Every structure is written in C-alpha cells, then in structure tokens.
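> fold the following, please.
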Amino acid sequence: MSDRDWRHAVLRDLGALNTGLVPPADRPRTTSPPVHETAAQFLTPGAMVFLLDRPVVPLSAALATALRECESTGRALQVVTSSSSRITLPLRSSKAQWVVHSDGYYEGLTGRPMCWNGNVFTPDSNARDYAPAYKAPASVPVGSQLVLTFQAAPTEHRGARVEHLMRLLTGRPPAGWGTTEPLEHLWNSSDLPRRDARVIAVGTSAIALLTFNGGTEQTTVAVGYTSGAEPPIADLPSMIGELATGHPIASLLARLNPGRADLTTEPRWTGMAAPVGLAIHGAFTGAPGFSRRRLGPMTWFPLGDGHSPEYWKRHRQLLAHLHSRQNGRPW
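Next comes the predicted model:
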C-alpha cells in the first residue's frame, strides 16, 4: 500500500473523507518536507489525530504545539504512521500516543491492537495477541542503548551536568539544543532557558532530554551502540562518581535498552530494558543481599548486567528498603 493509499484508508476509517479533510497529494520533492506538509489533522472531542508519512517522525514544533493544546483541552494527541516509520526519542518520551496502521491499528510502543471508536483510538477489547506487524523482525540488527536518568536541583548553568556526562560517555559535549526537532541552537551550557522547560540536546550518538520543573531537574541521557559494540558498563561507577563530585545530583538510575543505535524506535518488539544500577546522594546501606560502593558523595548499588529484566524486582526491593528508612524520600 502506497503512502497516499494508507492515509486515505485511515481517513476513511475516521470518517474524515466526508469532511473534505484529505492529505495533500504526493508530489516530487528534492528534500524531506516539513512535518506540517504531510500531516492531516482530525479533531474530535477526545483526540487530535495527525497522519504522518515520514520515514522518521520527530517532535516537531507543530506536534509540540498540538501537545500543549491537547493538555489544555483534555484531548489525546494521537500520531498515526505506517509500519515503516520510526519515531525519535523526544517524540517517544512525550505524551503523544503512537498509533500504527498495518492491516488495522496498533500502539507502536506496545503492539497492543487498537480501534477507532468514532472519537479516539482505543485498545481493541477483542484482541488476544500482539499485532502481527509488531512481532515482525526489526529492519536492522538490534543494538543497545545505555540510558542514565538523574534528578538534581537546577544550577546557574543548567546544561553543565549533561555536558559533563556526555563528555564522559562519548568524549564530546552536545552539539546543539532546542525544545523541538530539528534543534535550533548550537550548544552552550549557559544558554538553556531559566524558566520551566523541556529541552532536547543532541551529541555524538547521544540524546539528552532535560526537564526543568520548579526546583527540580530530571535529565535522561541515552547513548546508542551498534550490535556487537559493548556499552561501558564497567566504567559507569567511576563516571558517576566524577559527575557527582563536580555537579551534585540526588539520584541516578542506569539501565540498558535493546534498540537501534540511532536511538529511533521502530513499531516492533526489540526486547525489554534491564537495570544496571542505582546511585543515591549520601551514605546508605542496602537491604540484605545488596552490595554497595561509595562514589564520592554517592552510594552505588549494582542491580544487574543490563541484560536481565527480572532484576527490576531487585530495583523495587531496594527502593522499598530505602523509602522505609528515609520517610518516603523520592529517588
């Protein structure tokens, strides 16, 4: 089915063809078009739906605006693509829901079959299995993604921590930053906004998502590795110790995700994430059976090798132990 055919099929299912809402006809292009040129917007009381036929769908300015509108109106933002599209990490991490058209519909991140109820795409209550396209092999060999998420209090130079961490992981600072894709600014750690904001920073095979909200900063840094390449798991404790010594952080969780080295996501199953370790500011003891190590101002609890999802149980046990001794302090 061609790009135009699948979009017309979706619009027919949504009842949009009768309203005259039809995506622009395909036409020769020498460059990749902006997102809005290939997007058909369909609005109901429950959802705002975008149909996008790009190979890679980013968190564009148009989608970021739609997310804000949906938040204020109580709608769901649902992005519909074909099964050949991928989405970027910033879009995946947003509140948009990814719906894939392939002999029906399914949720791109979970494989859960979906159906249109006249108002919004919802889970198909009659489905008993994942969507067939979700179970198909990935288009490239599955690599790995090292993901570090930390919480801290914002500092004067809001990009200092992420710059330091990217240098440790990749040898280079971020190249650029922005609030939507493509990024608008060359990197300068002093230029990040002082207001509450969600910022994207991109480096060498790395993406960072920084969220500033009130007196807190939560940052996720992901680095992609090709199949056969080994992430620096053994070096993580020393890296975290160096980061925390120069730039205090409250906590840091390290995990390993199976996925593409370019950090985009296909609408197919690639495996489950698994924990590597948890670092917490201060001196702590773990529950029985947990080893620990001081890393400057932090305590590091190794949780697994990054390849064993069952170790999330150890993560929950450790958090329960720490919460019971710290009056529910969030990590």
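> can we go C-alpha only for contacts and neighbour counts from here?
Will do.
> nearest residue to the middle of the protein?
residue 93 (3.3 Å; Cα atoms, centre = their mean).
> mind checking how far that residue is from residue 211?
Distance of residue 93 to residue 211, computed by Cα to Cα, to the nearest Å: 11 Å.
> what of residue 91?
According to Cα to Cα, residue 91 stands 14 Å off from residue 211.
> also residue 84?
Distance of residue 84 to residue 211, given as Cα to Cα: 30 Å.
> same question, residue 292
Taken as Cα to Cα, the span from residue 292 to residue 211 is 29 Å.
> likewise residue 289?
Taking Cα to Cα, one finds residue 289 at 34 Å from residue 211.
> compare those two and say which is more crowded by neighbours.
residue 211 (18 against 8; other Cα atoms under 10 Å).
> what's the nearest residue to that one if we skip its chain neighbours?
residue 198 (4.5 Å; Cα to Cα, 6 or more residues apart in numbering).
> the one you found touches residue 217, doesn't it?
No. Residue 198 is not in contact with residue 217 according to Cα atoms under 8 Å; the separation is 9.8 Å.
> can you map out the helices along the stretch 51-200 of the chain?
Ranges of helices in the stretch 51-200 of the chain, per DSSP state H, counting those that start in this stretch, are 61-73, 89-92, 160-170.
> to compare with the earlier structure, here is another sequence to fold:
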Amino acid sequence: MTKDVVALTRTMPDPLSVLAGLLAGGPDMLAGVEGDGAVVQLCDERGRPLVSVEAPLLVRVRGEAARLLGATEPEVPYWWTEARAITGVKEAEELAGTFAARVATLVGGTAWPPQAARSLAVVDTDGVRAVPAPAAAQPAVDVLTDKVAVVIQDRPVVAMTAWLSDAFRAVANAGLGLQIVTPAGTRLSPAVRGSLPGWPSRWVVQDKKDGYYDGLSGAVLRWDNGLFVTAGSTDATPEDPRTPVAESFASETADDGERQLAVSFRAVHPADDRLVLGGALEAVWRELTGEPPAGWGTEEPANLPWSLRQLTDLAYERTPEPTWLVVVGTPERPGLATVRISRTEAGVEEDVTLAFGYGPGETVPTDADVTRAAEVLATRHDLQSMLVQVRRARRDLSVPPRFEGPGVPYAFVLGAEEVRELPGDRARRTPLPRPPRELGPKRRPALYYPFPGDPSDLAGWADFERLMRHLKGA
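Purely as a prediction, here's the structure:
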C-alpha cells in the first residue's frame, strides 16, 4: 500500500475522534494534541512516528482531486484530509489506510488510493500514542543525511503539498539538498518542478533496468555517501555531460498532438497602498482562455476560489517576506501558474510562470491572441518583460520522467520603461529578420518580437539568443 492516503469528504471530519477510536486506550491517549500544530503524529512506544495526520483542508476548486490523485471527487466544496505513513513499516501503512477509510465511512466520502477504502480491518494499536508533531518535525522527509533530505512519494502526481512545502523551506534553511524519489509512473506538478532547486536536489526515478535515474535529465544515478549522484561520479559534483542516460527517459514517443503554451513574465508595480495584486495574471488568463483563473492557494491542492482581494491581503500580511502562490484553471482548460510576489527597491514585483495545455484538435492561441495579452500587460500592468513559448508536452501540464523536448520561442516582449532606457534605436533595430511591433501609446510603446514558434524547430532559440545579446549591447 502507498504510504500517502487521502480522505475526500463532503463533511468536515474530526480526525482526533477517529484517532481516538483507533487507539486501544481511547481518547485519553489524545491529551495535549489540541495545540497550535496542524499535524498530529501516531508514535510507537519508542517515540518513532508511524503516521502523520494533517488538519482537514476545505477545497472549493473543482478538479484538484482528479488532477493530483486521478480520483473522483465530491462536488465542491469538500474536505481533503491527508495522512502519511512512515516508509517501509507495514503496520504504519495499514494504520494510515484504516484512518482514511474510517474517516470516509463516518462522514461520507471516499478514500484514496482505492485500496485504502477497504482498510477497515482492526489494526493492533497497542503501544501507539498520538502526540503533536514537534515544530522541527518534517513528516515528508523519509531519510536525512548531512547532505540531503530524501522524500519518497508513491502517488500519481507529486504535488506541492503543505508537507512538501515545509520540507523545501526546512532544507533551504539547513543548507541541504532535497531529493524526491518516486516510482516510474509518477509525474511532477509544475509547481514542484519549478521549485526544485539545483544540485544536489533532484527528482530520482526508480527504474527496472537502470536502477535509478534523474527524472529531469535522464542521468543514471546511484546512492553514494549519503545522496544520489550520477553513475560514474566519484564524488558529489554537477553532472558530467557524458553521464549515461536511462533508456526509459530517452525512449522516443510518437507526437500525440498535445501542446503547451508557456508564458513567463515579470511586472514591477510602484509601491502603493491601493495596489491590487494578481491583476496581471488574471488579464493574461482572460485574454488567452476567455475566463479568469479558477482557484489559487499557497499549496496544492489549490483550495480557494480566485479572488484578487484575498490574494492581495495575503501578500500584504506577509510583507516584507515574499509570497509564493499556485493558481489553477478548470479541467476543461488546464492551466497552472506559480506566482512569486516580493518587495524590492524597484517596487512590488510579480514573477509569474504560466502554462496552458491543449489536446489534439484544440487550437493553441494565435499570434493575435498573444499580442493582445501582451498589450494589456504592457499598458495596464507595469510589464517589464515577457517570454512566450510553445512546446510538445502533456495537456494536463504534469511533468513525466521522460524527455519531452524544450519549448521554442513564440514571442518576447520588452516593457515600455525598458525600451525607453535602452540607448538610441537599439530596441527597434535588431538582427532579427522581422522588426518588432509597437504595443501601447506611440510616445512610450512596449515592443513585441515575434518568432516562428514551430515546436519542431529549435532554431528559434538561436534567434532569441541573438536578440538578447543585441539588447544587452554584447
């Protein structure tokens, strides 16, 4: 059984009551767990954590259970209650499954994975105690060395859950790497892919033939001296380009017609108490899909309906610390963005990475659509720069452990202030075959640089690099 289990219920469960029912000693064993911590751990007689249970999360965004678990979800709103069992301990996995099944049975709902719903057998809980998780505890970490924290995930999509988000912060504060180990069939959420730092952090995929490989580069890996390193490496150094690549990663797949349109942009706003954040992202979303985002949150699943006011309030509450958010679309038009809001000397910056997915027969936005979205950003939302790419990749936006190929430039946009700061006509007179188009007022325009945008032709990157060198005066 997988060690992660989730109960999806229409009614808010009371995890402590369920835990009390599981423990032989009853509610007395739960004394002291009603503290500020959102996680309760079931521990054995030696104090070893067996199962960690998180506080229920109210999800009001349609499609998140299907996107992240492949599960059929109740109508929104519903409650998402997650438990995680310690790796390799059968009793812990049985206890987590029984907990989720009983939650679903008592308040009405379903348990994921499906086999957890059949875990209603009596579990021996002699010696098990429920205690608050200590402040330094990291339920997501399975192995901790002096170099990395290792997280083992056996679920369809590794998402930026509250547990995993905590693990990212903890390893960053400790100066460690984070290595996520998954079976071959698991994929990453773009939110996790975009947050995974550089070496020694990596996504480690189990493979029957090659043992382990890096899910993003394909490099064959081995465990050595407290972390996964590339096969053939004698010590922990960045990958040698001659490192063997796993066959499972490099095997070619037929073009099934699925595409992604990727948009990354930065907007820099003057610091103002009346500033409303998130408007730039909403504007792009509306121009490219005809509707606003469906929901947002500080973790996955994204649980809050889209709201500029609530998003802005959260960012102001966290100032001067930066705010990281995930934003999602509807199942009918898959879209996912990560947003980082930070206060800098230049003002308030919004860094956005956004992607939309399209299946066979669905039309990717045209050049006119992208131009219109860019003009709205440039004229109304303090755009600094914007890069649009198109690529052959999954419609559901998840990242598989195989080679998908890079995106190719579709368009680049330089904000009006950046155009003004460049000397002379440098921004307008470029080495590209097509001149840029002006966006916005003629006295202070932004510039739109189009590229062919053919996902089968990587030559567009050479043109993009020429443009960047030109704009930098190199």
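> just to revisit the earlier point, please enumerate the shared neighbours of residue 198 and residue 217 of structure 1.
Any residue near both residue 198 of structure 1 and residue 217 by Cα atoms under 8 Å, 6 or more residues apart in numbering counts here, and that gives 210, 211.
> residue 282 of structure 1 - nearest residue in space that isn't next to it in sequence?
residue 298 (5.3 Å).
> need the counterpart of the one you found in structure 2.
Alignment note (TM-score structural alignment): residue 298 of structure 1 maps to residue 446 of structure 2.
> what residues are up against its match?
By Cα under 8 Å, 6+ apart, the contact list for residue 446 of structure 2 reads 375, 378, 413, 414, 415, 416, 417, 419, 438, 439, 440.
> got the contact list for the third one?
Pointing back at residue 413 of structure 2 there. 374, 385, 386, 387, 446, 447, 448, 449.
> so where does the equivalent of it over in structure 1 fall, helix or strand?
Aligned counterpart of residue 413 of structure 2 in structure 1: residue 279 (TM-score structural alignment). Using DSSP states H and E, residue 279 of structure 1 sits within strand 274-281.
> same question for residue 316 of structure 1.
Assessed by DSSP H and E, residue 316 of structure 1 sits inside helix 312-325.
> how far off strand 274-281 does that helix point, in degrees?
20 degrees (axes from the mean of the first three to the mean of the last three Cα atoms, to 10 degrees).
> what helices and strands are in contact with helix 312-325 of structure 1?
Using 3 or more Cα pairs under 8 Å, 6 or more residues apart in numbering; DSSP states H and E, the elements in contact with helix 312-325 of structure 1 are strand 274-281.
> have a look at how far, on average, the very next helix or strand once past the strand it packs on is from structure 2.
For strand 274-281 of structure 1, the following helix or strand on the C-terminal side (DSSP H and E) is strand 293-295. With mean Cα distance after the TM-score superposition for structure 1, strand 293-295 of structure 1 departs from structure 2 by a mean of 0.9 Å once superposed.
> the helix or strand just after strand 293-295 of structure 1 against structure 2, how far on average?
Sequence-wise, the next helix or strand downstream of strand 293-295 of structure 1 (DSSP H and E) is strand 298-302. Compared with structure 2 after the fit, strand 298-302 of structure 1 shows a mean deviation of 0.8 Å (mean Cα distance after the TM-score superposition for structure 1).
> now do strand 298-302 of structure 1 and helix 312-325, the angle between them.
Using the same axes, to 10 degrees: strand 298-302 of structure 1 against helix 312-325 is 150 degrees.
> re earlier: and the match of residue 298 of structure 1, how far from residue 244 of structure 2?
In this view, residue 446 of structure 2 and residue 244 of structure 2 are 45 Å apart by Cα to Cα.
> what do you get for residue 338 of structure 2?
32 Å.
> okay, the two: which has more neighbours?
residue 338 (24 against 16).
> trace the more buried one over to structure 1, please.
Structural correspondence for residue 338 of structure 2 with respect to structure 1 (TM-score structural alignment): residue 209.
> now the strands: where do they sit in the stretch 251-400 of structure 2?
259-269, 295-297, 304-305, 323-328, 335-344, 347-358, 383-392 (DSSP state E, counting those that start in this stretch).
> ok, which of those strands comes nearest residue 95 of structure 2?
With Cα to Cα as the measure, strand 295-297 is the member of these nearest residue 95 of structure 2 (29.5 Å).
> apart from its chain neighbours, what residue comes closest to residue 79 of structure 2?
In space, and not counting its chain neighbours, residue 79 of structure 2 is closest to residue 58: 4.6 Å by Cα to Cα, 6+ apart.
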